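Undergrad: Using only what follows, build the 3D model:
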Amino acid sequence: MVPRPRLALALLASALIGAGVLAGAAAAPAATPDAASIRDADTAMIVGWASHDLTTMAAEETAFGTTNDMLSTYVDFVQSPDFPHDYADAAEARGAALMIAWEPWDWNRPADDQPEFAPRLIAAGDYDAHLTEWLTDAAQRTDDAEIIVRFAPEMDDSTRPWSSGTAPGANTPAEYIAMWRHVYDLKQAIAPEVVLLWNPLNFGAGPYPFESYFPGSAYVDALALDGFNWGYTAMTQAGWQSPDDVFGFSSPTGPVPRLKALAGSKPWGFAEVASAPDSPSDFQPGGPGYGAWGSWVYQWPENAPYETTADDWITQEGWSRMLLERARDSGASFVDFFHTVKETDWRLTDTAIGQGVLASGS
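TA: Okay, the predicted model is just below:
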């Protein structure tokens, strides 16, 4: 069994000594009284990651020499309708929190052709039987691990049945709010210890800012943002962005200050975050990330008190360290890395230096 170091992921080491802890590895110990909780203001920031599956995660824990302190998984209403008890078992064994993206749609069908999952129908009670059964199962696991549910996340984007659009008959923020409040009321009646997490995207592609979807503090247990440094992937023309570019930590109008204003005294954090892998050639003369910007990062990389070397700006490893530092300093309760392959290889293990960060100790 791998020891449980008292650092945030043992992973991003000296910058985060005193952050969250991650217990045992594949053969994890039983849950302890100090099991991870985002609602405990006395504990340090929790750090975890979303893996492809539990088997992959256990192998990563062994490779990294630490344990995942916030497991993350996804379920929908059709292809994966049941509460994920296997993930709850794994969280309980590790003394970890469990974060579940609970998505009202069918993964296997086009997102723009599922009107049966419109928020107005969920708000009207059409899915109460399913919601009640799922929440009843969730309630049975809240003594085993903290259950955090990201219901209908990234609502400010434009690609899901619960998103808003501009076409006639499209969902509205008011309908999303009505849906959310209905689900929250059911949650309070059936599974009050479940944490319902309101979770927009940092800069959604939808027509409304994320504040338009906020159901009110009385209907939210915790809040989170999602956001990514897409780098020079085929998915975007944004180019390489620092953690501050992605989340606007230092700007009054940035996503983090805006989310914190809504959060008040409630816990908040990052539910999906990652950087694209770096390619050194991108930042050399002739590369897409060079030019005036790339030259400046190499010659004058200081951005006190955070980025102090070029590697802190333009490597996946440095980006992840800086994100954790900024999150901790901003008062985040948790950070969960999207540690998997999807649009690109978001894993820190894609390079030797990234794996070295995740496997490092204090």
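Undergrad: Going by C-alpha atoms from here, please, whenever you check contacts or count neighbours.
TA: Fine.
Undergrad: Let's verify the residue nearest to the spatial centre of the chain: helix, strand, or coil?
TA: Geometric centre of the chain, nearest residue: Ala271, 1.5 Å, by CA atoms, centre = their mean. Assigned with DSSP: H, G, I helix; E, B strand; the rest coil, Ala271 falls in the strand class.
Undergrad: excluding its backbone neighbours, what's nearest Leu225?
TA: With CA to CA, 6 or more residues apart in numbering as the measure, Phe270 is the residue that lies nearest to Leu225, at 4.9 Å, once sequence neighbours are left out.
Undergrad: give the contact list for that neighbour.
TA: Phe270 is in contact with Ala224, Leu225, Asp226, Ala332, Phe334, Val335, Asp336, counting by CA atoms under 8 Å, 6 or more residues apart in numbering.
Undergrad: hmm, try it at 10 Å
TA: Applying CA atoms under 10 Å, 6 or more residues apart in numbering, we find Phe270 in contact with 47, 199, 201-202, 223-227, 256, 324, 327, 332-337.
Undergrad: Here is a second sequence; please produce its structure as well for comparison:
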Amino acid sequence: MPPYHRIHPLEHGVFLPHGPQDGPAFTAMIGAAPQWMLLFRDWTHETPPLGALEAVRAQGATPVLTWEPWYAPAENTAPADASHQLPFALTRMLAGDHDYRISTWARALASWGHDVVLRFAHEMNGDWYPWGTGIQGNTADQYVRAWRYVHDSFTAAGATNVRWCWAPNIPAPRADTDVAQLADFFPGDDMVDVLGIDGYNWGFPEPPLSWSAPEELFGPGLDELRSLGTRLPIVVTETASAEGHEPGHSKADWITQLFDYLTRQGDVRGVIWFQERKERDWRINSSPTALAAYRHAVANLH
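TA: I've put the predicted structure just below:
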């Protein structure tokens, strides 16, 4: 059972590949304005996207800015070893190699002064980013120290308007008790304001990326987040589903199940849908039935 009764309705959000400029069309499509809007910026960007943040605010949403310490490869051209970028190993961050960029972002967001959720170095428990566990010699302890290092820089800049979102990927099934727990990466509730978690229903016929009901997908991860012992709000910071092609594997049904399940989790504040055709057609409108299910689910949140 979730530890808290729901006080506020579950909130919905979205990632739009072209950014907030597509927000009005998305709102028209689903019949309700998103309350959270997810953005991504890698470290090729010397300064934060203040124009995009303003556009999100103008639409009445809270910006969730994913700040990725790497040079993200171009879409559909990512080499197999894209996660191996030695300048972005956690040891290099701790050595001060990126202090200028970190302090520049901290000062710029402090001067901007409005509410922003900064999702720094997400999915750290995976091996697909340069800051991930086991990549380039990274350890969970280094991740914690790097998080605190960056957070301290923002504190020194007076960026009190920044809320910090710590967002692991759903934990992999553990046959080995030596595998790191989410708690091993947690920098402490004095350094985090929002707990995030990412998880997708990939819809492959075989595990580990097989069709997964929402409770199967998120239940173990939510249990681990709760075991941290904080009272921090939880947001599903990325999710989506493939279209199913077997009996009982309906994307429309999965969407309905997702919202029903998360509504029952009183400590889950919101859920952000990844509205892009990428590895799968993750979009809400990948089929008329999926779109109808999403519209219905969102309408019943209020």
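Undergrad: Give the aligned equivalent of the residue nearest to the centre of structure 1 in structure 2.
TA: Mapped onto structure 2 by TM-score structural alignment, Ala271 of structure 1 lines up with Thr237.
Undergrad: So its match is in contact with Pro63, correct?
TA: No. Contact between Thr237 of structure 2 and Pro63 fails when scored by CA atoms under 10 Å: they sit 11.6 Å apart.
Undergrad: Please enumerate the shared neighbours of those two.
TA: Common neighbours of Thr237 of structure 2 and Pro63 (criterion: CA under 10 Å, 6+ apart): Gly13, Trp36, Met37, Leu38.
Undergrad: I figured Arg226 of structure 2 was touching Gln265, is that so?
TA: No. Using CA under 10 Å, Arg226 of structure 2 is not in contact with Gln265; the gap is 11.2 Å.
Undergrad: Which one's more surrounded, these two?
TA: It is Gln265, of Arg226 of structure 2 and Gln265, that has more neighbours when counted by other CA atoms under 10 Å, with 20 against 17.
Undergrad: That one reaches Leu222, doesn't it?
TA: Yes. The pair Gln265 of structure 2 and Leu222 qualifies as a contact (CA under 10 Å) at a distance of 9.2 Å.
Undergrad: circling back to that earlier point, taking the shared contacts of Thr237 and Pro63 of structure 2 one by one, which sit in strands?
TA: Gly13, Trp36, Met37, Leu38 (DSSP state E).
Undergrad: Check the residues you listed against Phe218 of structure 2 and report the nearest one.
TA: If you rank these by distance to Phe218 of structure 2 using CA to CA, Gly13 comes first, at 17.3 Å.
Undergrad: Just give the number of residues close to the aligned residue in structure 1 for the closest one.
TA: Per TM-score structural alignment, the equivalent position to Gly13 of structure 2 in structure 1 is Gly48. The criterion is other CA under 10 Å. On that basis, Gly48 of structure 1 has 27 neighbouring residues.
Undergrad: my guess is Gly48 of structure 1 contacts Thr73, does it?
TA: No. The pair formed by Gly48 of structure 1 and Thr73 falls short of the contact definition of CA under 10 Å, at 11.7 Å.
Undergrad: Need the residues touching each of the two.
TA: With contacts defined as CA under 10 Å, 6+ apart, the residues adjacent to both Gly48 of structure 1 and Thr73 are Leu98, Met99.
Undergrad: Stretch 172-192 of structure 2: which residues count as buried?
TA: Neighbour counts over stretch 172-192 of structure 2 (16 or more other CA atoms under 10 Å) mark Gln181, Leu182, Phe185, Phe186, Pro187, Met191, Val192 as buried.
Undergrad: for the counterpart of Leu225 of structure 1 in structure 2, helix, strand, or coil?
TA: Matched by TM-score structural alignment, Leu225 of structure 1 corresponds to Ile197 in structure 2. Following three-state DSSP, the label given to Ile197 of structure 2 is strand.
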